[in-house]
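Asks: Sharing a model that was predicted from the sequence below.
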Amino acid sequence: MRNAMDIGGGIVVTTDNSGGIGMKPDDIVTAPDRVTAYFATRVALLEQWTAGAIPSSILVHNFSGPDSWEPYVKGVEDVFLEADYEAPSISGSTESNMHLLQSALAVTIIGKRITEETTDELHWYIYGKPLVGHEVLENRIQIASLHLIKQAMDKGLIQRIWPVGSGGIQSEYRELTGEPDCLIQADVDIYKSAGPATSVLIGVNANRVEEAQNHFGGELHKIIVM
């Protein structure tokens, strides 16, 4: 189930954090707080979908100061606006006693599992380009669209998803398949970090491949196992 935790009763918890990214002078990457929260929430939501769950509540852990709370919440809401469904309740806490030199944030989503992992044999594709750091802000059109992913899930065009993180596509595919020595090829960089899940692995049934390719506008990249 990757980085999701099943705490029983079908309740799934996912989380993502961000440090040194924001508007403080000592931040390593300069980005609006709203954008920072968007990408942290994006990862946590994709992990929910990977586990077959839908979000029911969200916790925002804000270590950047009181002024960051509202833009962080707006960034969380932006993710659900893009995915085209209503954001669940948002709560959390702000560190207001200590002034940190760098921005820090964590977003935790609590959800309910609604689907089980399919046993069908799937064709795996890469959707979205691996990006990291400033590339994420400069090339947002190349990032896997949550809206298109959610639409494809609702239509049954894709049966499983697997977000790509800092380990890169090759590493994530090995974890997905449980085959630590497998080698793959694709027409994107399979070793580069995908930062905040700018790339997603998508599992498609053989009889829906053409539909999926049309849905994503030809932006699916076939994974070839060597």
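Replies: Perfect, I can see it now.
Asks: can we go C-alpha only for contacts and neighbour counts from here?
Replies: OK.
Asks: Enumerate every residue touching the residue nearest the centre of the chain.
Replies: Centroid-nearest residue in the chain, with C-alpha atoms, centre = their mean: residue 43, separated by 2.7 Å. For residue 43, the contacting residues are 15-16, 163, 196-197, by C-alpha atoms under 8 Å, 6 or more residues apart in numbering.
Asks: just how off-centre is stretch 88-103 within its chain?
Replies: Offset of stretch 88-103 from its chain centre (C-alpha atoms, centre = their mean, to the nearest Å): 22 Å.
Asks: if we can go back for a sec, sort out for me which of the contacts of residue 43 are in strands.
Replies: Among these, DSSP state E puts 15-16, 163 in strands.
Asks: can you pick the most crowded of the residues you listed?
Replies: residue 163 (27 neighbours; other C-alpha atoms under 10 Å).
Asks: Comparison target, given below:
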Amino acid sequence: MGDSPQMYGRVKTCRDVLIYRLGERMLVVGCDSSGGVGPKPLDMVNVSGYVVGRYVARVALMEVASTGAKPICLVNTSCVEPKPLGEEILRGVRDEVEEAGLGPIIFTGSSEKNFQVQQTATGVVVIGVAEEGQLRIGVSQSGDVIMALGRPYVGEEVVAHESEVADVQDLRMLLEDDSIHEVIPVGSRGIAHEATTIAQDSHLTLKLQSTPNVDLNKSAGPSTVLLASAQTSAIKRLRKKLRKPISIVGHLN
């Protein structure tokens, strides 16, 4: 007999990831791109290729890992020359993966070998796998508080305020905490948008704080903020445990 049609196909989510059912396993695909940031003459924000690689990899890794999936493959597509900038970006990508501590990941990628470019552009795709029961999507609960870890920064602000920026180590700590139900990275669409995503996936109603101590609509650039749905009773303990700023942004009902 053939496989049931329900064993294969796309899984609906409001998140910025593609989830595809493969029998009893889930394939999770996340990506990020960066343009105009780097050491090239026409770049809008001047940073090293290494920094570009770190952040573009971080975003895609957090998008996939936050779902509960294990990243297994990373694709780096750099629209710059292989040497020196392409290698510098890839070094940043590899260091971010190693520091993330998410286990062995295989790499592939490509760079521009035909033309000289005057502006930095690169992208990363991360592919992960998970058993169906391991997915951390749509599992928030009524009564949960939505907290933001980190601050929303974009462009040169990111480097200037690096100590307040969420990273993969923060994500791992959140996912390993029993009081945390769901985690989602925040990017260019802001905290309010991603808080709504958490609520929609769990079929709950979101009530945002009327006077939050963080901008709910500002771009968080390369995922400088992580949102988490958590038990209200755990917030005091989490403030002591986590080393980044925490803001309460809303509640779920």
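Replies: Thanks, I have it. The shown structure was predicted, so the numbers you read here are calculated from the model rather than taken from an experiment.
Asks: Superposing both, give me the TM-score.
Replies: Once superposed, chain against chain, the TM-score is 0.90 (TM-score structural alignment, normalised by the length of the first structure); 226 aligned residues with a C-alpha RMSD of 2.3 Å.
Asks: rewinding a little: go through the contacts of residue 43 of the first structure and name the one nearest residue 5 of the first structure.
Replies: residue 15 (9.4 Å; C-alpha to C-alpha).
Asks: Mind telling me what the closest one corresponds to in the second structure?
Replies: Matched to the second structure by TM-score structural alignment, residue 15 of the first structure sits across from residue 31.
Asks: Tell me how far residue 9 of the second structure lies from residue 129 of the second structure.
Replies: In this view, residue 9 of the second structure and residue 129 of the second structure are 14 Å apart by C-alpha to C-alpha, to the nearest Å.
Asks: Give the residue from these two that has the larger number of neighbours.
Replies: Higher neighbour count among residue 9 of the second structure and residue 129: residue 129, with 25 against 13, using other C-alpha under 10 Å.
Asks: Show me where the first structure has its helices.
Replies: Ranges of helices in the first structure, per DSSP state H, are 33-50, 69-83, 134-138, 146-155, 168-177, 209-215.
Asks: Now do the first one: distance to the chain's middle.
Replies: Here the centre of helix 33-50 of the first structure is set off from its chain's centre by 5 Å, with C-alpha atoms, centre = their mean.
Asks: same thing with the second one?
Replies: The chain centre lies 14 Å from the centre of helix 69-83 of the first structure; the measure is C-alpha atoms, centre = their mean.
Asks: Next one: the aligned residue in the second structure for residue 37 of the first structure relative to residue 137 of the second structure, how far apart?
Replies: Applying TM-score structural alignment, one finds that residue 37 of the first structure aligns to residue 53 in the second structure. Distance of residue 53 of the second structure to residue 137 of the second structure, computed by C-alpha to C-alpha: 27 Å.
Asks: In contact with the match of residue 15 of the first structure, which residues?
Replies: Residues near residue 31 of the second structure by C-alpha under 8 Å, 6+ apart: 17, 59-60, 63, 123-126.
Asks: Max pairwise distance over the residues you listed: which two?
Replies: Farthest pair in those (C-alpha to C-alpha) is 17 and 123. Separation: 14.9 Å.
Asks: Run a quick neighbour tally on residue 36 of the first structure.
Replies: 27.
Asks: pretty sure it is touching residue 20, no?
Replies: No. Between residue 36 of the first structure and residue 20 there is no contact under C-alpha atoms under 8 Å: 10.1 Å.
Asks: any idea how far residue 90 of the second structure is from residue 75 of the second structure?
Replies: For residue 75 of the second structure relative to residue 90 of the second structure (C-alpha to C-alpha), the value is 10 Å.
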